[in-house]
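> kindly generate the corresponding structure for this input.
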Amino acid sequence: MESKTVLVIGAGVQGLTSALLLLHQGAKSVTIVSEASPSDYQKRDPTYASPKAGANWQTYAGNTDYRLQEYDELTYKALWELSVLPECGIMRLPGFEFYNEKPAALQHPWYARFVRNYGFATAADLPPGKQFGVKYDTFTMNVPKYLAWLTGRVKALGGKLVFGKRLEHWQDALSAVPGGKVDIVVNCTGLGALTLGGVEDKDCYPVRGQTILVRAPQVKRTIGTSLALGGTRAAGGKVEEEMKVTYVIPREDGIVILGGTYQKHDGSMEINADSASDIMTRCIGICPELVVNGKLPEIVEHSVGLRPARYGDCRLDSQYLKTSSGREVLFVNNYGHGGYGYQSSWGCAYTVAKMVRRAIGCSQNDSLLSQFVKEVVGSKSAKL
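Next up is the predicted model:
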């Protein structure tokens, strides 16, 4: 790995996390190329979703969806340890998932075996209209703070970041490296993979999400009602377009994300006033503590982002491609995560690192992610 030059395209949560783990594995150099950066982006940019995310851990994987299960489980365990670092902006808190009725044949969801403090919601926990729920300890991320931490760690390990570079073709990114001499390219372009030359994945599509950011430091739990027990893939045939996506996601700075919408193939970045009113009503219905002394929470911002979804779920694979100069590079894809980019990020980065190690003839190291987290957390891990 020490002799390899890596180019990562995309500076969202997947690109930053993949770059960070490859640097930790000893890559000779890692350069991230992106038009937008976490600290400088256009809010109406349809291809840069990470800064607009709610960013909590609530799995989409169903009980037989073993690939996504691995990504999410590894990420849960990594975030649990990283949450002891205040600079990360990760907050541990109780998470609730509520359902209209209790399943006739109750099967515990797959994640019950490892999440902390898993159990059933009590009658006192249930909001009006909900007959059943589960609860467990989860995380939320203060997105600006978390992305800044990832960026800082990449720089601290010697990574280079090149922002403001618009790419028509993936090979355009090669100019960010002296002589264009790159051994490995990691494609983390999210929705950009739909149009990026040399990739142009027609299975990618946008899912519009509208949210409201409010100031409500009194809210100390996450709440979701949109997913079936065990994840979206266990939805019993219910199509995603029909789901009412309602969620409450507090951050450690007192900001709470209220959502939302799940509108497939809708690329509009405009705020819809009717949707905003509906979101506020639905969220208050499941989280009454949003209202204090009869007053609605202060609205900080209305936001719209496009989840970078993909038919067949996220793409993690690799192949060898030749550049226009005839140089052969290992081309690794890591995109198409829809609404689960943060909660799968460390598991996906681990998979990227494993694919790279295998391709270049390095021995496999199943503990590479836990080793990284241990080194980052250091002595603070004793507090877990």
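> okay, CA-based contacts and neighbour counts for the rest of this
Fine.
> what sits against residue 266?
206-208 (CA atoms under 8 Å, 6 or more residues apart in numbering).
> what about those residues, which are in strands?
Per DSSP state E, strands hold the following members of those: 206-208.
> to compare with the earlier structure, here is another sequence to fold:
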Amino acid sequence: MKRVRVVVVGAGVIGFSTAVCVAEALPTCAVTLVADRFSPDTTSDVAAGILFATQFPDIPVERQTRWFKDSFDHLLAIAQSDQAPDAGVLLTSGCQIFREVPTQKVPFWSELVFGFRFLTERELRRFPEHCFGQAFTTLKCESSSYLPWLEKRFRRAGGEVQQRTVSSLQELAGSYDLIVNCSGLGAGALAGDGQVHPVRGQVLKVRAPWITHFIRDGDGLTYIFPGVHSVTLGGTRQAGDRRREADPADSEGILRRCGRLEPSVAAAEVLSEWVGLRPGRRNPRVERGAPVAEDGGRRVPVVHNYGHGGGGVTLSWGTAVDTLGLVRQCLCEMPLQARL
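As a prediction, this is how the structure comes out:
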């Protein structure tokens, strides 16, 4: 029986997670991943990689909860295995603090992380500008390690990787039977999606081994996330900004704001500055799209999985599992001769 040719577009955490899910679950498919950039040059490489979710407005909370849970369980299994050092996945504890009491004191993901609770008055004295806080243990995923680890896993499952620029989904229709679009910000052009827009994020990597617990301001702009080899300080959220070079003023602002939360960062050595363009969208798009036609008239089904904004790592495995289900639907609907 001829293997169904599936192509996944995009080599970030969404693309590789999806490619691994499809390749491992569907051995009757020959899966190829194509992208113009790979780690360490993807947006995912810049991500702080901590599992923390903000709620999207138009997606049922049950579906968002499932995405979070599937991703958390997947990464927790890695963190508890001998693969953890290679994959760069670890458990991390800390707190999120707020200048005003949030409308939702208990977020939808609170029962999925470990030990969720409110900060005590004594604990809040550390942060005199804040009046409310949450403490919990979650997972951190170092994308610079995790992406190469996923690529190796994908290749072990028989996947093929190609570095090339894709100008349109239609150009893939002649070579593949099914297209999975995980192109992130590139989906604006590839899928003709006017909702996709860049959200510039800048972070610093510093050497501060004495910092062992994360701190995140509830506004999402200021955070301190310790990792395996360095501490990530952030950040910025600049919608519509396509600059990929580091801005010294942004770096100064990050250090100043993080210093208010943790004064000892002033003693930290700055190792590097990183900039990435998040694929901003009101809601992630995880759904089947309109098929594209090749020159001979054959219509090739398309599945989309993009637009996660700053939640790519957090939702990557959950949305990949959903995408796998959509791929299965497409395969079931294909004419028999296409699978023979």
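> tell me the buried residues in the longest helix along structure 1?
In structure 1, ranked by residue count with DSSP state H as the criterion, the top helix is helix 66-82. Going by neighbour count (16 or more other CA atoms under 10 Å), the buried part of helix 66-82 of structure 1 is 68-82.
> quick one: map residue 193 of structure 1 onto structure 2.
Matched to structure 2 by TM-score structural alignment, residue 193 of structure 1 sits across from residue 187.
> wait, doesn't that match sit right on residue 303?
No. The criterion here is CA atoms under 8 Å, and residue 187 of structure 2 misses it with residue 303 at 11.9 Å.
> find the residues that touch each one of these two.
residue 181.
> average offset between the longest helix of structure 1 and structure 2?
Compared with structure 2 after fitting, helix 66-82 of structure 1 deviates on average by 1.9 Å (mean CA distance after the TM-score superposition for structure 1).
> where in structure 2 does that helix fall?
Counting by TM-score structural alignment, helix 66-82 of structure 1 pairs with residues 62-78 of structure 2.
> roughly how far out does that stretch sit from the chain middle?
12 Å (CA atoms, centre = their mean, to the nearest Å).
> same question for stretch 63-71 of structure 1.
On CA atoms, centre = their mean, the centre of stretch 63-71 of structure 1 falls 15 Å from the chain's centre.
> stretch 60-71 of structure 1 now?
Here stretch 60-71 of structure 1 is found 15 Å from its chain centre; the criterion is CA atoms, centre = their mean.
> start to end distance for that stretch?
Using CA to CA, to the nearest Å, one end of stretch 60-71 of structure 1 lies 11 Å from the other.
> and if you look at stretch 326-344 of structure 1?
35 Å.
> about what we covered before: from the buried residues of helix 66-82 of structure 1, pick the one nearest residue 264 of structure 1.
Proximity of the buried residues of helix 66-82 of structure 1 to residue 264 of structure 1 (CA to CA) peaks at residue 68, which lies at 20.6 Å.
> could you list the buried residues of stretch 80-91 of structure 2?
Using 16+ other CA under 10 Å as the burial criterion, the residues of stretch 80-91 of structure 2 that qualify are 84, 87-91.
> cool, and stretch 25-44 of structure 1?
25, 27, 29-38.
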